Structure formats: C-alpha cells, structure tokens
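Novice: let me see the structure of the following:
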Amino acid sequence: MIVDKQGSHYIFVFSKKYVHAGLNYIKYKNKPLTNKEYLQHWGKWLVLGRREELEELANRLDPYVEREQIPCIKFDRAVQKEFEEMLLRECVMCIYCDERQREDVWKILAQEGVTSKAWQYEKNTMEAWLPGGRLLERWIKARRLTNSDAEKVREDALLYFAQFEDEDAVFTGVIQ
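Specialist: I've put the predicted structure just below:
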C-alpha cells in the first residue's frame, strides 16, 4: 500500500495490515526486534533516481511489501535541499529489511531492474543524526541556525535517541 500524505517529505510503502492494524513491521521471522537487534541487524538498500522512476519502482515493489517479502519502503517526494552540497541531486529510496534477509530482498530488487547495490545499516544512519554526525551537522548548516538554535537541535537529538538505550525493549520505530 503506497502511503502518500501531503506535507510529508517521504512517500511510504507499507503492507495494509501494518497501516490499518498498527502492527510493527520491524521484525525478523515474525518476531519484533529489540533495540539491540534493530541496531545490529536492521538496514536498507539505497536506490537513487528521479521521483518518477522511484514511483514506478514503488508500484512494482508494492506486491512484495504486501506479501511481507520486503518490510517497508520510503522515498523522497523531492530532492532534499539540505543535502545538495553533498552532490546528492537525486531522490533516495530506502528499501528496509533485516540484514539476515537482505540478499533475498536484493534478488527482488535486481529482478525489478535495480542495478546499483548500496547497503546502509540503520545504526550508521542514527549515528549520523547525533550531535557531531555528518547528517545532523549538514542539516543545521543548511538551515543556517543560530548557535543557540543549533545547540537546541543537538540536545533534542540526544533526548530523542536516548529512547533506544534499553537494549531489551522492543524497537518501536523512528518518527519520520
């Protein structure tokens, strides 16, 4: 099910049962991941392209998401201006899965025409959004925040990611 909410930077692809029943799609072999397992095993395949190309790919991948062969997908509605200085002038699609199923997911992507292979663990993404992390600091710079506002953003990031410190708690997701 493609979820395209106006006002959101991202367009998502979820199984209908996760949208309507509020279930957690972040699992492996039907078992929800703990925070520790999430940081050890959860990641994403990255695909770059124009929004139209990614929309077409999302439509082709939607049946795999419905069958839970792919847990979740998100992609940019538009190029993120904050990251143009990184020469990232294309939209990004993230195809999420547990690393223990990533080769199965890659086979699906390759079958649907994806040729570039780039994997990123969510732990690395989270670290990049912590104070001093490359993504958070570039985001702050691109928004030209005052020193005071930048420090507030950094403090908020620390507080937000502190919720994942209990390694045994079931991972409940990241606000997007």
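
Novice: contacts, neighbours, all on C-alpha from now
Specialist: Will do.

Novice: who's the closest spatial neighbour of Lys74, skipping the chain neighbours?
Specialist: Phe12 (4.3 Å; C-alpha to C-alpha, 6 or more residues apart in numbering).

Novice: second input sequence below; structure requested for side-by-side comparison:
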Amino acid sequence: MRLHIAIPVMFTATIMARSVPNPGEDNTDPLNCTSFGKGCQLKLDVLTGAFRCSCATNPDKLPDLAWFYTETNYGGIEYQGYGNYTTCQNLPFAWDKKTRSMKSNLDPSVICCIFTDVGCNKVGRHWTPVDETVQEFQGWYALGVESYMCNLWVNEESTCDGLKAVTK
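Specialist: Below you'll find the model as predicted:
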C-alpha cells in the first residue's frame, strides 16, 4: 500500500521540479544547476516547496555549491553548503527585494558566501562584498521569489571571481 502512495508523490515532485517557476520563461533548469557539472540536478523539496541544486559530484574536484531561498516576507534566508561545509550555517541579515540581493549585517550588499576555517564562527569574513556585475542570477524559487546562488570555494581565501556577469 505504501508503494502506491509513494509513486504519485514522487511523480508529483518530478513534475513540480520540472515546471517553470517563472511562467514567462521556457526553462526546465531555471537555476542553471546542470552547468555546475555532471551529477548536478535541479530538485524540489516537497516539504518546503523550495527548489535546490543538488550535486553528487566529488566536492574535491568542483567548487562547493551554496544555495539560498527566501521566505515570502523576504526575511529569512537559508544557506546550505556541500562538501566541507555541510554542517555550516550562516544567515545574512536581510533580503533586499528591490535590488534582488542579500545584505549582511554590515554594508554593502553581498550575495557570495565565504566561510572562515574556524568552525563556522560568526567572527571574520563570512560574507564577501562583490560588485553587481558579478552577481549571477540563477532563477526563481517557490512563490515567485527571486534568488541567487554562487560558487563556494573551499577556503577562506576564496573569492567570487568565478561568477559570470549578468546583463539585463
């Protein structure tokens, strides 16, 4: 009986993940997830309704991935890292709806997550300010909320230089 229940749930999740969050675009991978390498797929968390990019690739060979999503009030942003940072969490201060960027509790606006190497403490350089030209807009998440995602390299010396410029 459980198998009969699980199949429709899995089928629904696949449909939702492949549906286009922004109806104005015909794109089955609005987060450009597959561009991060083999084994990377766009997935939908059926419990939260948030899309995420999931990579099975060895994190020693590729940059770790960071993904973000916002609540409907543009307030709470969740971070999840892959590879060495799977247990690390850090929350930016706010989500700026007008500029579609994250802000730390220090200005200026930031969208790239860089962790220090000391147990994800709150002291040091966690959020590296970057110019607008390197913001990589990835797509739309649940509820039509625009979100950003960037490469997260493996140490605190990393920068956001790997991001592509956005032309709008």
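
Novice: now the TM-score, please.
Specialist: Overlay of the two chains. TM-score (TM-score structural alignment, normalised by the length of the second structure): 0.28; 75 aligned residues with a C-alpha RMSD of 4.6 Å.

Novice: what helix or strand does the residue nearest to Lys74 of the first structure sit in?
Specialist: Using DSSP states H and E, Phe12 of the first structure falls within strand 10-13.

Novice: which helices and strands does that strand pack with?
Specialist: Counting contacts by 3 or more C-alpha pairs under 8 Å, 6 or more residues apart in numbering; DSSP states H and E, strand 10-13 of the first structure is packed against strand 2-3, helix 51-66, strand 72-76.

Novice: just the strands in the first structure please.
Specialist: Assigned by DSSP state E, the strands in the first structure fall at 2-3, 10-13, 27-28, 31-32, 42-49, 72-76, 91-98, 119-121.

Novice: got a markdown table for those, with distance to Trp139 of the first structure and mean neighbour count too?
Specialist: A markdown table is the format used below for the strands of the first structure (distance: least, C-alpha to C-alpha, whole Å; neighbours: other C-alpha atoms under 10 Å):
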| stretch | distance to Trp139 of the first structure | mean neighbour count |
| --- | --- | --- |
| strand 2-3 | 25 | 16 |
| strand 10-13 | 17 | 21 |
| strand 27-28 | 30 | 18 |
| strand 31-32 | 31 | 14 |
| strand 42-49 | 20 | 20 |
| strand 72-76 | 16 | 23 |
| strand 91-98 | 16 | 23 |
| strand 119-121 | 19 | 17 |
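
Novice: make TSV from those and add distance to Leu61 of the first structure to it.
Specialist: Compiled in TSV, those are given as follows (distance: least, C-alpha to C-alpha, whole Å):
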stretch	distance to Leu61 of the first structure
strand 2-3	10
strand 10-13	9
strand 27-28	19
strand 31-32	23
strand 42-49	13
strand 72-76	9
strand 91-98	10
strand 119-121	18
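
Novice: for Ala128 of the first structure, which of those strands is the nearest?
Specialist: strand 119-121 (11.2 Å; C-alpha to C-alpha).

Novice: now what about the closest one, what contacts it?
Specialist: 39-46 (C-alpha atoms under 8 Å, 6 or more residues apart in numbering).

Novice: just the closest of the residues you listed to Glu122 of the first structure, please.
Specialist: So of the contacts of strand 119-121 of the first structure, ranked by how close each gets to Glu122 of the first structure (C-alpha to C-alpha), first place is Gly43, at 4.7 Å.

Novice: pretty sure that closest one is touching Ile73, no?
Specialist: No. Between Gly43 of the first structure and Ile73 there is no contact under C-alpha atoms under 8 Å: 11.3 Å.
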